[in-house]
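Engineer: predicted model and sequence follow; I will ask about them next.
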Amino acid sequence: MYICYTSTMCILVILVVELRFYMNRGIQMPRQNPFTPMFGGKPQHFFGRSLELNIVKHAIADGNSPYRVIFVTGNRGCGKTALLEQFSITAREAGWTTVDVHSAHASEDIVRRLAGADQRTVERVAAHEAFGLSAGHVGISESNRYDGRALTDVLVAASEKRKRGGVFITVDEAQKIPESDMENICAAVQMTLRKGFPVMLVLAGLCGAKEKISSYKGCTFMQRAYDIRLGSLGVDEARSAFAGMLDLTGFVTCGEEELEYLCACSYGYPYLIQLLGYYLVEAAGVSHPRGHTAVTKGLVDEADLSARVDFRANVIEPSVGDFGPGMTAYLEAIVDGVGEDGRSSTGGAARAIGKSAQQCAPYRARLIERGTIVPAGYGYVRLNIPHLRSYFTEEDTGKLSDDGARIWNY
């Protein structure tokens, strides 16, 4: 008790000294920006996705839940990695062992994590072949080698030893997992579930990742995985995210009209929310170094310009930059044909590039699979990435070469 009290007093003294340092010099205390536009990282504050979180909570609590194997898909910047982290936190708080790995060497890393929990290494020891048949057994050794083929034995063994909870596995960037690695994971999870042990597997990847993995010879099991397809947040979730995060700054206030405008500029897209919020708070701090700052449409527009440059570079260009000339021309025609209702005619796009609808059917299917467009009624589609229309119709002002040309008049 005395130690705890002393530590608390020391922290308070440090805070008071720091406050006096800034006040005596007339310096404004550093302002906190709660928005985290770090791509693929863990945000400071998580927002939205209450439905998806409840699905995982239900699966953890109910051993008969159909949500024990989940596949999360979506475009870049929709919050897949952040959601995976929240899933793991939820499982850990429920007393489950969590194993979070990336696509590279996924099955090997899972073995390492589960075996390492007991300070032991599990390796597959091949037995001698006899009569054309091979057998094997699992041995415990001090070797530093971790063989992904031992995953089934390790996962079952880890599940058997647990008195409460289960094993919760997440794999990010699932579209990059090699076929043999994915087969190891599927076989292990399927066998562990068959034995009646509590285990959950959650994969996350770009649009089309589930279809790709389910086509692997040993992974048809994944066809039955529950789909979570991420996109933009709902209007209420986006509004709540902005209001709550701006309140955390302690100096930025936002009226209802400005809040609605901010939400509209973000399209409810998680990465755009982080970008817009970050640049808005930074701009507010510069315009009013002291005291509170009220959000204006001008500040939002200023933040939006910076956010668009980052979004273009980190989301749009990686999403469409590898398309061939034919598919790019077809997508541009779809963009040009977007009407007031937000839909575009696929037949009109085909005619615009001098092809038949049948000839363009593979382009349409591929764009839908990649999550670039979504069906919107017979013969129509909608764009599925924010600012995609402006990407093809506006000048890219975010490149240094453009700035140099304007400044130096090449």
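Structural biologist: That came through, no problem. Numbering: from 1, shown residues only.
Engineer: every contact and neighbour count from this point should use C-alpha atoms.
Structural biologist: Noted.
Engineer: now do the SS call for residue 279.
Structural biologist: When classified by DSSP: H, G, I helix; E, B strand; the rest coil, residue 279 comes out as helix.
Engineer: surely it touches residue 303?
Structural biologist: Yes: counting by C-alpha atoms under 8 Å, residue 303 is a contact partner of residue 279 at 4.9 Å.
Engineer: would you state the strands of the stretch 1-150 of the chain in chain order?
Structural biologist: 69-73, 97-101, 121-126, 136-141 (DSSP state E, counting those that start in this stretch).
Engineer: same list, those, but as JSON lines with mean neighbour count and distance to residue 10 please.
Structural biologist: Listed next are the strands of the stretch 1-150 of the chain as JSON lines, based on neighbours: other C-alpha atoms under 10 Å; distance: least, C-alpha to C-alpha, whole Å:
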{"stretch": "strand 69-73", "mean neighbour count": "24", "distance to residue 10": "45"}
{"stretch": "strand 97-101", "mean neighbour count": "19", "distance to residue 10": "35"}
{"stretch": "strand 121-126", "mean neighbour count": "20", "distance to residue 10": "44"}
{"stretch": "strand 136-141", "mean neighbour count": "12", "distance to residue 10": "48"}
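Engineer: report the longest helix in this protein, please.
Structural biologist: Secondary structure of the chain per DSSP state H: the longest helix is helix 2-24.
Engineer: and it, how far from the chain's centre?
Structural biologist: Taking the mean of its C-alpha atoms, helix 2-24 sits 38 Å from the chain's own mean (C-alpha atoms, centre = their mean, to the nearest Å).
Engineer: okay, now the one to match up with it:
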Amino acid sequence: MNNPFTLSFGLEPASYIAREQQTNQVIHSFTGDPSPSHLYMISGIRGAGKTVFLSELEDYFRTEEWIVYDLSIETDLLRSFAAKLYNDERLYRLFIGAKINLSFLGLGVEIQGASPISDLGTAIERMLAIVKKQGKKVLISIDEAINSVYMRQFASEFQIILRNHYPVYLLMTGLYENLYNLQNEKTLTFLYRAPKINLDPLNAAAVTLSYQKIFHNSIEDARKMAALTKGYSYAYQVVGYLCWNMNIHTVTDELISQFDRYMDEYVYAKIWSELSPVKRDVLNAMAGTSSGSVKEIRQSIGMSTQEFSVYRSRLVQQGIIQANGYGRLTFTLPRFKFFIQNQVY
């Protein structure tokens, strides 16, 4: 049997702990009659499992009733959506029959007797009207959304699509700060009202049972392995991957050493590089305390209560730290404190 765990981001591994409650939340919302929402924004830190969660939902909706399109954030999203829709083999003949001429936009052939459509938004709505008439629904997924020109253009058009009651649904994943910046655009305030899912740590009991099932170890050893991950999705994969390759089924010093190396190389260095200097100062001060006392952290970097509150809130929302009782903070990422303590400034 091959290693059921993977270190590759975005690939659904053989061993995967589903987030059933959050998955069902989206499914029930999109399939309701009427649908209470046509949009979900899914946030989480790198390695939280956003892409795999998105893929799971895409697979669920790939049915006769639904048409699923995965758009790349690096492309012109509106044009990409229009092209995928127009060239879909399930719909193409219907569009030709309706004399939808997109030759001016470079998306189709010239149709005799049909004036070419010059506006991309108009072209999309003409096609969606036919999709609606056929009783089908469209799901669009965008992974790792950012506040770019193409994303803002797409979101603005999606808002118009919603107002015109077309059966189109949107799933967006992204880092908290990227989604926050996007919804903060003055013309995209409707995103503030969109339901949001933050991918919290995996259930400890589920992680424990998964390890026990795969490694056939004791509940005590499985719990130790689960505790090392702290529920972080990528850490769950790393611990499982290493234990499988090392042929061990409990936490050892060698496992911890390898775990630190892999987490540094594959995810922590990237997370650290994307933090502002001030956030790094806060986390470095936090790693230098044994108590996690907010007062001690704040005073060590000479920061006012009000200023510190802003950065603490952002780091909590990013999924890097969490409150642990009144006036104390802890790291949510496994052995991230050790990682910080070994950084060279």
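Structural biologist: Alright, I've got the coordinates. The structure presented is a predicted model; accordingly, all values stated were derived computationally and were not measured.
Engineer: can you calculate the TM-score here?
Structural biologist: After superposition, the two chains reach a TM-score of 0.83 (TM-score structural alignment, normalised by the length of the second structure), with 327 aligned residues with a C-alpha RMSD of 3.0 Å.
Engineer: if I look at the residue nearest the centre of the first structure, how far off is residue 5 of the first structure?
Structural biologist: For the first structure, residue 80 is the residue whose C-alpha lies nearest the centre (C-alpha atoms, centre = their mean; 2.1 Å). Separation of residue 80 of the first structure from residue 5 of the first structure (C-alpha to C-alpha, to the nearest Å) stands at 41 Å.
Engineer: what's the answer for residue 216 of the first structure, then?
Structural biologist: In terms of C-alpha to C-alpha, residue 216 of the first structure sits 59 Å off from residue 5 of the first structure.
Engineer: quick one, strands of the stretch 101-250 of the second structure?
Structural biologist: 137-142, 168-174, 196-198.
Engineer: ok so, going back, map the residue nearest to the centre of the first structure across to the second structure for me.
Structural biologist: Taking TM-score structural alignment, residue 80 of the first structure has residue 50 as its aligned residue in the second structure.
Engineer: list the contacts for that match?
Structural biologist: Applying C-alpha atoms under 8 Å, 6 or more residues apart in numbering, one finds that residue 50 of the second structure lies in contact with 42-44, 173-174, 199.
Engineer: dump those residues into TSV; add distance to residue 163 of the second structure as well.
Structural biologist: Shown next, in TSV, are the contacts of residue 50 of the second structure (distance: C-alpha to C-alpha, whole Å):
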residue	distance to residue 163 of the second structure
42	22
43	25
44	29
173	23
174	25
199	29
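Engineer: what's the local residue count around the aligned partner of residue 225 of the first structure in the second structure?
Structural biologist: Using TM-score structural alignment, the partner of residue 225 of the first structure in the second structure is residue 194. Residue 194 of the second structure is flanked by 14 other residues according to other C-alpha atoms under 10 Å.
Engineer: gap between residue 194 of the second structure and residue 169 of the second structure?
Structural biologist: Between residue 194 of the second structure and residue 169 of the second structure the computed distance is 12 Å (C-alpha to C-alpha).
Engineer: shared neighbours of these two, anything?
Structural biologist: Listed as contacting both residue 194 of the second structure and residue 169 by C-alpha under 8 Å, 6+ apart are residue 39.
Engineer: ok, back up a step: what's the closest of the strands of the stretch 1-150 of the first structure to residue 220 of the first structure?
Structural biologist: Residue 220 of the first structure lies closest to strand 69-73 among these, at 12.8 Å (C-alpha to C-alpha).
Engineer: centre of the chain versus that closest one, how much separation?
Structural biologist: 12 Å.
Engineer: with the second structure overlaid, report how far that strand is off on average.
Structural biologist: Here the mean offset of strand 69-73 of the first structure against the second structure after fitting is 0.4 Å, by mean C-alpha distance after the TM-score superposition for the first structure.
Engineer: need the residues that contact that strand.
Structural biologist: Contact with strand 69-73 of the first structure is made by 80, 200-210, 222, 225-230, as judged by C-alpha under 8 Å, 6+ apart.
Engineer: same deal with stretch 229-248 of the second structure?
Structural biologist: 3-7, 47-49, 201-204, 207, 211, 225-226, 228, 249-250, 255, 258-259, 262-263, 332-334.
Engineer: ok, stretch 382-399 of the first structure next?
Structural biologist: The contact list for stretch 382-399 of the first structure (C-alpha under 8 Å, 6+ apart) reads 75, 267, 269, 308-309, 312, 316, 332, 335-336, 338, 342-344, 371-376, 403.
Engineer: from residue 78 of the second structure, how far off is the counterpart of residue 265 of the first structure in the second structure?
Structural biologist: Matched to the second structure by TM-score structural alignment, residue 265 of the first structure sits across from residue 228. According to C-alpha to C-alpha, residue 228 of the second structure stands 43 Å off from residue 78 of the second structure.
Engineer: just the buried ones among the contacts of stretch 382-399 of the first structure, please.
Structural biologist: Using 16 or more other C-alpha atoms under 10 Å as the burial test, the contacts of stretch 382-399 of the first structure include 75, 267, 269, 308, 312, 316, 332, 335-336, 338, 343-344, 371-375 as buried.
Engineer: and residue 26 of the second structure, how many neighbours?
Structural biologist: 20.
Engineer: distance between the ends of stretch 142-152 of the second structure?
Structural biologist: Length of stretch 142-152 of the second structure, first residue to last, C-alpha to C-alpha: 13 Å.
Engineer: run a quick neighbour tally on the aligned partner of residue 385 of the first structure in the second structure.
Structural biologist: Correspondence of residue 385 of the first structure to the second structure, assessed by TM-score structural alignment: residue 333. Counted with other C-alpha under 10 Å, the neighbours of residue 333 of the second structure add up to 20.
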